[in-house]
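J.: this is a predicted model, with the sequence first.
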Amino acid sequence: ITGYTLVLIDGRRQGIGGEVGPNGFNEISNSFLPPISSIERIEVIKGPMSTLYGSEALGGVVNIITKKVSDKWETSVSLDALLNENKDWGNTYGASIYSSGPLMNDKLGLTLRFREFYRQQSNVEFTNGSGQRVPGDQAQSPTKANNFNIGTRISYLANDYNTFIFDIDFSRNHYDNKKGQLGTITKPGDKGSLIGGYTDIMEVDKFVTYLSHEGVYENFSITSGLQYNRVSNNGREVVGQATQPFLGENRDIVAEDIILDTKSVIPLGQNHILSVGGEYRLEKMQDKIANPTNFDQYLLAIFAEDEYSIKDNLRFTFGARYNHHEIFGNNVSPRAYLVYNPTDELTLKGGVSTGFRTPYANRLINGAYNYSGQGRFPIYGNPDLKEETSLNYEIAAIYNNDLFYVSATGFLTNFKDKISTQRYDKNNMIPGIGTCNADRCFRAINHGKVEYKGVELGAGISPLDNLNVNFAYTYLDSEVKEAQDKSVIGKPEQDSLKHNIMLKTEYSFYNKITPWIKGEWQIDRYMGDTNINREYYKDIFLASMGVRYDINKQWSINAAIYNLFNKSFTDGWESYQNSGTTTWVNTYNRIEEGRRIYISINGSF
C-alpha cells in the first residue's frame, strides 16, 4: 500500500510520529539514508507487519542493514554525478565516505560515515495543450538542494556474550525557495490575512541517536534499546485569517519520538523458536499554526510470535501484538503463516496478516491544523478519527534451482478507515467547526473501505555462468468499497497502478566488466479526472542501460544512461474550463527528467 511502508535502519525507526512535512512533504523524514558503501543488505517484507513492528507497518517493512564494525580498519569512498542531456534540468553531484575499525583490541570499535548531495536549480518549461511553452512550478521543476548526513557508531564488546552500541546521526536537507519553487512565499491576503506560508528556504534537520544492548547467551538472545528521534522543519510560516495566533511567525514545526524497546529470541526444545518483546513510544509534536500548538501521545505494546517446525520441511509461524494507545485504546494485531518445502527447490507458503496505523496527533484537534491552496484553504482536524486497519491474505509458490527460478504470489488486502479529507465549499457547515469562511475548506475523515487484489510474478534464468535475465510483473486490481464521496465507489483507488513490468539482462565478462540493460512499463495508472474525461494516466515505458567496470580490487566505475529513449514528461497536458479560467492538467502521474548519464567512482581500502 503506497505511503504505508515502515522504513528501518538496523531495525530502528527512521520515520517520525509527527507530521513535520505538511502539504506533501512528510516523506522527507524518510529521505535521510546512510552512504551506500555502509549498507550490507536491504530486507523487504511485503504486506502488513504490525504484529512485530506495530503502527506504520501497515503496507510492509524496508529494513536497511548496515555493516558491523570491522575487526580491521576499512574505508570506502564514492563520487557520483547525474548529468542531464537537457540543460533545463539541474545536474546532481554526490560524495560519501565510510570508515570502520577497532580502537582497542577486540573490545572497542568505531564507525564514521558522511554523505553529501548537491542538486543544481532546474528551469523546466512545459508544453501545454495549446502548444505554448510555460514555466514549471513547484514540484514540476526541481529546486536547488544541498543535503548532507553525518554519523558515528561506537561498539563495545563487554565480553563474549554482551555488546553495547551507541549511534548518533545528524542530517540536513536544504532547499532553495527564493522563487517559490516549493511553495508560495508568505504574502498579504484579504482583510489582513496572510497566504502562502513558505519562507525563501526550506531546511529540514533530523537528529537520531540510540543506545542498545545485544546479548547472545546459551539459551536465548536479547536486543534492547533506547532511541531518540527529532525532526524540525524551518521553512514554514503561520498564515490564515487576521485573528490567527502567531500570524506571520515561523511555524516552528518540531516532532520528537522517544522509543524504548526489547526483543528476545528463545529456542524451546527442538521444534519451537519463540520471539517475545515490548515497546514504549512517546510521540511529541509542535506546530504554531494549530491550536493547541503542542500535542503528544504514547503507545505501549507487547508481542509474541512462535515459529513451530512441524516437520523438517514444514514450518508454522503464528503470533500477535497487543497495543495500548493513549487515545485509541486497545488493539490486537495477529499473524499466521505456513511454509512448506516439498523438495529442496520448491517452496509453498501462505498466510494471513493484519495491520493498523494511528493518525497524526495534530489531525485529532477540533480546529485548523494546516492550510492548502498556498495558504488559502484551512484543513480542520477531527477528534472522531479512527485508526486505519488492514487484513491481508497471501499465497505463494517459489521454484529455484541452479539454472532458473520462478515465483508466483497471489494477494488480497482489505483496507478499512483510510484517512483522507472531505471538501466543503464556502458557507457550508463543517461538523464540529461551523461555517466554512474560505472559498473552500477541508476536514480530516475516515475514507471508508478499499479492496486490493492481485498477482506478483517473478522469474530469472542463468543459461550461462555469467548471464542473468530477470523478469517481474505485478497486477493490481483496487476497488473503493465504501467512501464519503459516493461517486468513487466501485472505481479503482486514486493513483493505483494496474500493470507494472520489469525486465533486466546482465552479462559479466571475465568478472570485471558487467553491462546491463533494463526496461520498465507502467500501464493503466488510475487518474479518474472527470474534468478532462480521462480514466487513466498515460502509460510509461522507460529503458536504461549501464555497465560496471572493476578496475582492480580497490577501484570500480559505474556508468548508466537513464531514460534511454529520452521520453518527455513535459508535453502531456490537457485543459478544461473552471469558472471561466483555463486549468491545465498533466496526464502523466509524475514528472521525470529526460535522458541523463550517471557515473560513479568507488574505492575500498
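T.: Perfect, thanks for sending it.

J.: please make it C-alpha for all contacts and neighbour counts, starting now.
T.: Will do.

J.: the residue of the chain most remote from its centre in helix, strand or coil?
T.: Here the centre of the chain is the reference, and by Cα atoms, centre = their mean the most remote residue is K191, at 40.0 Å. Following DSSP: H, G, I helix; E, B strand; the rest coil, K191 is assigned to coil.

J.: next up, a second structure to put side by side with the first:
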Amino acid sequence: MRQHFLHSKLSVLVLAALSVPAFANDAVGNEADTDLGEVVVTATGTAQRIKEAPASITVLTAQELQEKSHSNLAEALAGIPGVDIRNGVNKTGGLNVQLRGMPADYTLVLIDGRRQNTSGSITPNGVGDTAIGSMPPVSQIQRIEVIRGPMSTLYGSDAMGGVINIITKPISSGEWGGNIAAETILHQHEGGNTRQIGFSTSGPIVQDKIGIQLRGKYFDRGDAERMMTEGTGRDPRPGESENYDIGTKLSFNLNENHELWLDLNRSRQRYSNEDNRMGTLDKPNLPPARPGLPSGLRASGYKDAIISIKEQYALGHTSEFEAGTWKSYVMQSEAETRGRTMPYGWTTKDDSYRFNGEDRTLTNKDLTINTQFQTELGNHNLVVGAEYSDNETVDLAAGKDVKFTQDSWAMFVEDQWKILPTLGLTVGGRYQDHSSFGGHFTPRAYLVWNTTDNLTLKGGVSTGYKVPTSNSLHAGINGWSGQGRTVTVGSPHLKPEKSTNFELSANYATERFDVTGTAFLNKFKDKIESTTVDNCAVNNTSNCYLLADFPAQATIGQSYNVGEAETKGFELSSRVNLTQDWYVKGAYTWMKTEITSGENRGQELVSAPRHALNLHTAYNVNERWKIWFEGEYKADRNRFQGDKKDQSAANQAMWDATGNKLKGYTVFNLGSSYRFTDNLKVSASINNLFDRKFDETAKYTFNGQPEEVYMYSNTAQSIAGTFIERRNLWLSVSYDF
C-alpha cells in the first residue's frame, strides 16, 4: 500500500513538472549554444580557453549544477570521462572520486584555488569524505573545473590524480542580489528522504569600496531501512544525518588596482550511529574482553554519532600592476572529528588510559601561505610563485601529548610560450622542501597545436608527488580497524609516492559538433598500501613488529610502499547540437589499472570497470521550459584481487557464487526545469527511473549453511562496488532576488 501510494505521488508530481503550460517568454538559457571555447583557470593559474589549456579539463557550468540533485560533490561529477564515483560507499553515504584509476586520496579539492584536503588523517575507518567539508550552496558556484592527471607542479601534494576546483561567484559590485533554494528527495522504497535549503547573497556595503557575500546551506536526511537485515557490518544505505555550512566573504577595494578580501567558513556534519551503521557502539556492563581485564565498559571505538567540524579563515589580496597581476593569501584550516572513542581490552594495565572508552581526540590544523605573480613577457605568459605549509595533527591513539607536525615550503614557475600563433608550449616545475623528506622537483611539459580552426592536438608529460600523512609515519600505534579489535601502527620508513603521466589528445570542434579523444598512461611508483604483519610477542618471525602490550593480537596492520603500478586508458567525449534547442552529449572511458611489481604484481591498483559510458540529452521546449534524459553504464568489476587459491574459504565460496564479479549496470534519469518568472524556477527529476535494485543477492552454501552475497557491492570491512538508491523524486524551487 505504501509503495503504491508513493508511486502515485511520484507520478503526479513529475507529470506536473514536465507538463507545465508554455505561456512564458523569458529565456531559460540556450544550453545548445554553449561556447565551446569556455575560459578556465585551474590548468595554469591564468585564464585561457579550454581547447588551449595544457591539461585534460572538463567544466560543469552553474546551469548544469542547478538542474540536478547533488547531495555531495562526487554526484556532480558522474558524467565526466575518466571519473569513477561508483567504486564504494563511505559509512556516511558519501561517494569517492577516482580520477583515471587513481584512488580517491589522490584527488585534490580546491575552492577558489584554495586547498580543502586535510594534511593529516583524522577521519579513519570509512568516513574520509567528511574531511573535505561540504560543497558551497549551488547558487554560489560559478563553475567546477575538473583536471584529470597530475597537477603537482602548481598545486603540490595530493594533486597526483587530478584537481577539482570549485569556483564561486564574485561579490556583486553593483546592486544587492542573491538566491534562495529549497529541495527535497522523496524515496519510493527504503531510502531516507532528504531536505536541503541553501542561500547566497552579495552586494556593496560602501559603493565601489566595500562588498560582502553571505552564504549558507542546511541538509537533513532521514533514516533509511538497513540493507543488511541483521543490523551489523558496513551498510551502503546511509542513516540519519544533519549538516550545515555557513560562510561570508568581505572585499575591500583600496583603489581600482588593489583589492583585499577576507573569507570565513564553518561546516558541521553529524551522522547518527544509533543503529551501529558508523561502527559498533561502546557497550557498558559486559564481561571482560579477555582474561585478566575488568568487566564494565566494552569500548569498540564509537559513540552514538560521528561529527565532523571544519573551520577556515583566509585573508588575501589581488594587485594589478602594469607588469602583471600579484595574488596572495594566508589560510588557516582547522578540522575535528568527534564521536570516536579509545577501544578497551587489548592492552596492559599500565597503558589502559589510552583504551578505556574515553574520547579519541582527532584534530588537524593547516596553515598555508601562498603567493604568485603572473606576467606577460613578449610571447611568454609566466607564473612564478611560492608556498609555505605548516601542519599539525593530533590523534589520541598515539598517546597523550603526542602531536604529529610537519612543514614544507615550495617554489614554482610555469611558462606558457607561444612559439607560433598556432603552437604553444607550457613548461613548469615545482621544488618542494619537506621537513620529513627533504627536497623534490616536480616538472611538467605540455604542447598545444591548433592545426586548423577546427582541429587541436595536445600532448604532454606531467609528474605527481604525494608525501605520506604524518600519522602514517608515527613509530607506534596510530589507529584501529575491525571495530577496535585490530591495532594499526605507523611506518617511519615510508617514502613519498611519485607518478608520471603521459597523455595525447585530439579535439575537433565546429559550431554544432565537438569531439575529444584522449589516451593516457600513468606510471605510479612507491604506492602506499596496507598489510598485516606478525606481532613479535606472538609470532617471532623475520618481519614481525614488536607490540608487547598486545599479547592477544597475533597480527598488526601496517602500511608499506608496494612498488610500481600503472593506469592506462582512453577517454572519448562528444557533443552534438542537433538544433538550436536540442543537444546530445556523451562520455566513454576504457581503463585498466595494474600493480606491476612486488608480491601483488598483476593485481588491479583499484577495481575499475573496463568500460564506462554516460549519455545525456536536453531539449529547450521553449524559452522557459527544458527537459532532459540521461543514462549511465558501468561494466563489471572484479570482486577479489589475486588468485582464487589465495582467498579464504569464505571468499572462495563467494567467488564461485558471483564469478568473482561485482555486477555492471545501466541506470536512467529523467528531469525537467521550468522558469515561471524571471526570478522563480522549479526543477524536478526521477532518479533511477526504471527502479534498478542494487541490493540484489545470490544464494549459495558455505560449510553446509545457506548464505547470500550482494551482486553489486562487497560489504566487508569496506564497501566496494556500486550502490545507487532505488527510484526517487528530486524537487527543487529556486528564487533569485
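T.: The structure has been received and is ready for your questions. What you see is a predicted model; the values in this text were computed from it and never measured.

J.: would you check that the residue farthest from the centre of the first structure makes contact with T243?
T.: No. The pair K191 of the first structure and T243 fails to qualify as a contact (Cα atoms under 8 Å) at a distance of 10.3 Å.

J.: the aligned residue in the second structure for V254 of the first structure: neighbour count?
T.: Taking TM-score structural alignment as the alignment basis, one finds that V254 of the first structure is matched in the second structure by T363. Residues near T363 of the second structure, counting by other Cα atoms under 10 Å, number 24.

J.: skip the chain neighbours and tell me the closest residue to T363 of the second structure.
T.: On the basis of Cα to Cα, 6 or more residues apart in numbering, the spatially nearest residue to T363 of the second structure that is not a chain neighbour turns out to be E336, at 4.4 Å.

J.: measure the one you found to M135 of the second structure for me?
T.: Taking Cα to Cα, to the nearest Å as the criterion, E336 of the second structure is separated from M135 of the second structure by 17 Å.

J.: likewise for W417 of the second structure?
T.: Using Cα to Cα, W417 of the second structure is found at 35 Å from M135 of the second structure.

J.: try E334 of the second structure
T.: For E334 of the second structure, the distance to M135 of the second structure under the criterion Cα to Cα works out to 17 Å.

J.: now G399 of the second structure
T.: Computed as Cα to Cα, the G399 of the second structure to M135 of the second structure distance reads 34 Å.

J.: all helices of the second structure, in order?
T.: Listed from the start of the chain, the second structure has helices (DSSP state H) covering 2-18, 62-66, 73-76, 152-155, 649-658.

J.: which residues sit against the last one?
T.: Spelled out, it's helix 649-658 of the second structure. With Cα atoms under 8 Å, 6 or more residues apart in numbering as the contact definition, helix 649-658 of the second structure has outside contacts at 639-640, 644-645, 660-661, 698-702, 709, 711.

J.: between the residues you listed, which is nearest D433 of the second structure?
T.: Within those, distances to D433 of the second structure taken as Cα to Cα reach their minimum at F640, with 39.1 Å.

J.: what lines up with that closest one in the first structure?
T.: Per TM-score structural alignment, the equivalent position to F640 of the second structure in the first structure is G528.

J.: hmm, that match is touching Q494, no?
T.: Yes. If you go by Cα under 8 Å, G528 of the first structure and Q494 touch, sitting 7.1 Å apart.

J.: how close does the equivalent of R485 of the second structure over in the first structure get to I461 of the first structure?
T.: Using TM-score structural alignment as the criterion, R485 of the second structure maps onto R376 of the first structure. R376 of the first structure is 56 Å from I461 of the first structure, where distance means Cα to Cα.

J.: more neighbours, the two?
T.: A count of neighbours by other Cα under 10 Å puts R376 above the other of R376 of the first structure and I461, at 21 against 18.

J.: how much space between that one and S193 of the first structure?
T.: Relative to S193 of the first structure, R376 of the first structure is positioned 9 Å away (Cα to Cα).
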